[in-house]
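Q: Predicted coordinates and the sequence they were generated for:
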Amino acid sequence: MNKKKTVVVLFGGQSSEHDISLLSAKNIISNIDTDRYSILMVGITKEGKWLLYNGSIDNIKPREWEKHASPAFISPDATQKSLIKINKNKFEAIPIDVVFPVLHGLYGEDGTVQGLLEMARIPYVGCGVLASSISMDKVYTKIIAEKQGIDQADYVVAYKKELKEIDKVVSKIESSLDYPCFIKPSNAGSSVGITKAHNREELIKGLNLAAVHDRKILVEEAIIGREIECAVLGNEEIRASLVGEIISAGEFYDYDAKYNNEESKTIISPDLPREIVEEIREKAIRIFKAIDGQGLSRVDFFVEKDTNKVIFNEINTMPGFTPISMYPMLWENMGISKKELVNKLIELALRRVDF
């Protein structure tokens, strides 16, 4: 009888998406095949403290889970491949086989944790260092899309230090883009720090807000159209799902519209011409390959009103697994249950050729 492999589910983190990570982790842990895997739940607090969680899955809630946890961290020592548990100044090394880093946003989805796991030579779910870091940075993702010849919104890049001369920045943006336009931190997730500007005053406010979240700021033209998402899965052989549509209750799909407004909707297999769906699927795979993706990603597009032109928006290398998240729903629509999907992702991690 084969011995169970030990999987560490890593959740929480220091990003603005900490609470979303907890929701995703609960869903993932609930769907891991415990006949095949032993599970260690490791959380990272908002302050960056690593803790081995020993409580119920139901209590993986903001701050609550920390009450039932003890200090532990993944060793970067490649000869150990272990979780180091600390108890009264004594250290215990627990062997581990694979890590599922359910971390969204900075310090988790951006290549940092992936780098630690590469050093430790521990297989992990999802994209590698390069793909994770490029995809987290919206500006560099756009550069990759440009090289692929994939249509996307026109944009201007600004930097936090430039805002000391705000009039120059505004003039540069207004000479390239019309209102309305979107202002985004280049490195942030769940639409945190994103605003839509209809005039100069709103543009200045949006630039200052984005600068709170990142030193690099992306300003994009507003695309009028439908928001469409596609899921990809695989290492060498990449599959793309059919598509889903986001109907935002707000003016755009910001954090509040995603997680706090019940009037926002997700539609699986929306009414779109077949050739448009196939174009989106093909471009999703092309972008995933271009960033050197592995495991999973969700690729987001617009279908422009009137023209039906497919316009790339962004790629997310660790998409949400919450009850309202599109990624698992898209695969369920393809006949792959959450349980099958979660265990497939772990299998893909264990089969990666670079470990």
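A: It's in.
Q: For the rest of this, base every contact and every neighbour count on C-alpha atoms.
A: Noted.
Q: quick one, helices of the stretch 1-150 of the chain?
A: Using DSSP state H, counting those that start in this stretch, the helices of the stretch 1-150 of the chain run over 18-30, 112-120, 129-136, 138-147.
Q: from the ones you listed, which stretch is densest packed?
A: Highest mean neighbour count among the helices of the stretch 1-150 of the chain (mean count of other CA atoms under 10 Å): helix 129-136, with a mean of 23.
Q: got the angle between it and helix 112-120?
A: Comparing the axes of helix 129-136 and helix 112-120 via axes from the mean of the first three to the mean of the last three CA atoms, to 10 degrees yields an angle of 180 degrees.
Q: For helix 129-136, name the packing helices and strands.
A: Other elements packing on helix 129-136 under the criterion 3 or more CA pairs under 8 Å, 6 or more residues apart in numbering; DSSP states H and E are helix 112-120, helix 138-147, strand 310-316.
Q: here comes the other one, which I'd like you to weigh against the first:
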Amino acid sequence: MKTKLYLLYGGKSVEHDVSLKTAVTVLLSIDESRFEVYPIYITRDGLWCSPGRLSKEGLTVEQLIARPSSTDAARTIGEILTGVLALPGPKVVMPLLHGPNGEDGTVQGLMELLNIPYVGNGVLSAALTLDKAMSKQVLAQADIHQTEYVVCRYEEWKRDEKAILSGVEESIGYPCYVKPASLGSSIGISRCLNRKELLAGILEAFSYDKKLVFEREVSGREIQVAVIGNERPLASLPGEFIHDHRFFDYESKYFDKQLRMSIPAELPNGLTERIRELAIRAYQAHGCEGLARVDFFLDREGDLFLNEINALPGFTNFSMYPVMWERTDGTTYAQLVEKLIDHAMDRHENKQTIRYSK
């Protein structure tokens, strides 16, 4: 019997469009002799619906979009749970939801309640990695080097704006970055050279999140590592994007045709293995399972700083994560998807041995 593979995509997130691109790529790669694919679309308002079974031939993003039967989120989720997800036979869910309301442990918690295996990180690791402020505390506890940072909540900002501005200038200085704590794809992030830009960046970031992280700029290179696995994770060869952007923002990441990947990244002797080891340490410190991309800064003096962990990295066939694996050990995109599904099944099987009564 084929395994039913449920793809969750879209979502109530500013990274909605990125998720749709990911879903198309994954759907086109699926081995239909092993899996029956059931796409589940989540609208920008958080409503769940399905476009039905789709053909790979000529598949477009537009075909993935469906119209919900109701404007009530609970009703639409219920219809999917009692209809599509309740079909008999072996099943696994693959959340392809970037950002809040999907990458942050919310959907993962629902899958845990339903006792359905799912690809990627669990509730705790998903929540920790998406929240940059919490992740930095975990990294500090694990004694992993990172750049100076300050965290600010909206209530603190409203109470004393001048104190926050002065505190950032004194402890971080310029240039600095202001970031929404729980968002990806560089959305809402600003590089600031003075107080005027800092103020504008804060107001922009607060429109996406109610908790911000300020970081000192590290001038140098950004090195990325792909990690896969559960209890015994593996790290890929490091890679980097070659580009001329001072700030690698959303437009640069997704629309710059001049971007070039360098995999493996050209690094001094010994540094490649050190970065791979640190990536696994950070992965395990956050309790990650399935997959994550770990990003580092390497400054001009050769100092290494862990930037962040992305629990659902870009995952089209042109994204850094799958390409790093292909150039590390020859794993194709389709093989990578199947490996992630196998890890999900293994984790779920292990959890079935847990006792819930005396």
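A: Perfect, I can see it now. Note that the coordinates shown come from a computational prediction; the quantities given were computed from them, not determined experimentally.
Q: re earlier: could I get the helices of the stretch 1-150 of structure 1 as a markdown table with distance to K4 of structure 1?
A: Output for those, formatted as a markdown table (distance: least, CA to CA, whole Å):
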| stretch | distance to K4 of structure 1 |
| --- | --- |
| helix 18-30 | 16 |
| helix 112-120 | 21 |
| helix 129-136 | 28 |
| helix 138-147 | 38 |
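Q: Relative to G234 of structure 1, which of the ones you listed is closest?
A: helix 129-136 (13.9 Å; CA to CA).
Q: Specify, as a residue range, where the closest one falls in structure 2.
A: Mapped onto structure 2 using TM-score structural alignment, helix 129-136 of structure 1 covers residues 123-130.
Q: The matching stretch against structure 1, how far on average?
A: After superposition onto structure 1, stretch 123-130 of structure 2 sits on average 0.3 Å from its aligned residues (mean CA distance after the TM-score superposition for structure 1).
Q: hmm, back to that, any idea which of the helices of the stretch 1-150 of structure 1 gets closest to R200 of structure 1?
A: Closest among those, using CA to CA: helix 138-147, at 22.3 Å.
Q: that's a strand at S171 of structure 1, yeah?
A: No. Applying DSSP: H, G, I helix; E, B strand; the rest coil, one finds S171 of structure 1 to be helix, outside a strand.
Q: The equivalent of it over in structure 2: neighbouring residues, count only.
A: Alignment note (TM-score structural alignment): S171 of structure 1 maps to S166 of structure 2. S166 of structure 2: 13 surrounding residues under other CA atoms under 10 Å.
Q: how close does S166 of structure 2 get to I172 of structure 2?
A: When distance is defined by CA to CA, to the nearest Å, S166 of structure 2 is 10 Å away from I172 of structure 2.
Q: And the helices in the stretch 151-300 of structure 2?
A: Using DSSP H, counting those that start in this stretch, the helices of the stretch 151-300 of structure 2 run over 154-159, 161-171, 195-206, 250-255, 271-285.
Q: want to throw these into CSV with distance to D45 of structure 2?
A: Formatted as CSV, the helices of the stretch 151-300 of structure 2 follow (distance: least, CA to CA, whole Å):
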stretch, distance to D45 of structure 2
helix 154-159, 24
helix 161-171, 32
helix 195-206, 20
helix 250-255, 22
helix 271-285, 32
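Q: So for W325 of structure 2, which of the ones you listed sits nearest?
A: helix 271-285 (12.9 Å).
Q: okay, and the closest one goes to which residues in structure 1?
A: Counting by TM-score structural alignment, helix 271-285 of structure 2 corresponds to residues 276-290.
Q: mind checking which of the helices of the stretch 1-150 of structure 1 is nearest I246 of structure 1?
A: For these, proximity to I246 of structure 1 was assessed by CA to CA; helix 18-30 is nearest, at 18.0 Å.
Q: So which elements touch the closest one?
A: strand 5-12, strand 98-102.
Q: how about 6 Å then?
A: On a contact count with 3 or more CA pairs under 6 Å, 6 or more residues apart in numbering; DSSP states H and E, helix 18-30 of structure 1 meets strand 5-12.
Q: Need the residues that contact the strand it packs on.
A: In this structure, residues lying in contact with strand 5-12 of structure 1 by CA atoms under 6 Å, 6 or more residues apart in numbering are 18, 21-22, 37-44, 96-103.
Q: Leaving out the residues flanking it, which one is nearest to D209 of structure 2?
A: P180 (5.4 Å; CA to CA, 6 or more residues apart in numbering).
Q: Report the contact partners of that neighbour.
A: A205, D209, L212.
Q: got TSV for the residues you listed, with neighbour count and distance to L291 of structure 2 too?
A: As requested, the contacts of P180 of structure 2 are exported to TSV (neighbours: other CA atoms under 10 Å; distance: CA to CA, whole Å):
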residue	neighbour count	distance to L291 of structure 2
A205	23	27
D209	17	25
L212	25	25
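Q: Roughly how far does the closest residue to S69 of structure 2 other than its chain neighbours sit from Y118 of structure 2?
A: Leaving aside its sequence neighbours, S69 of structure 2 sits nearest to T76 (CA to CA, 6+ apart; 6.8 Å). The gap separating T76 of structure 2 from Y118 of structure 2 is 20 Å, by CA to CA.
Q: In terms of neighbours, single out the busier of these two.
A: Shown here are T76 of structure 2 and Y118; by other CA under 10 Å, Y118 has more neighbours (28 against 18).
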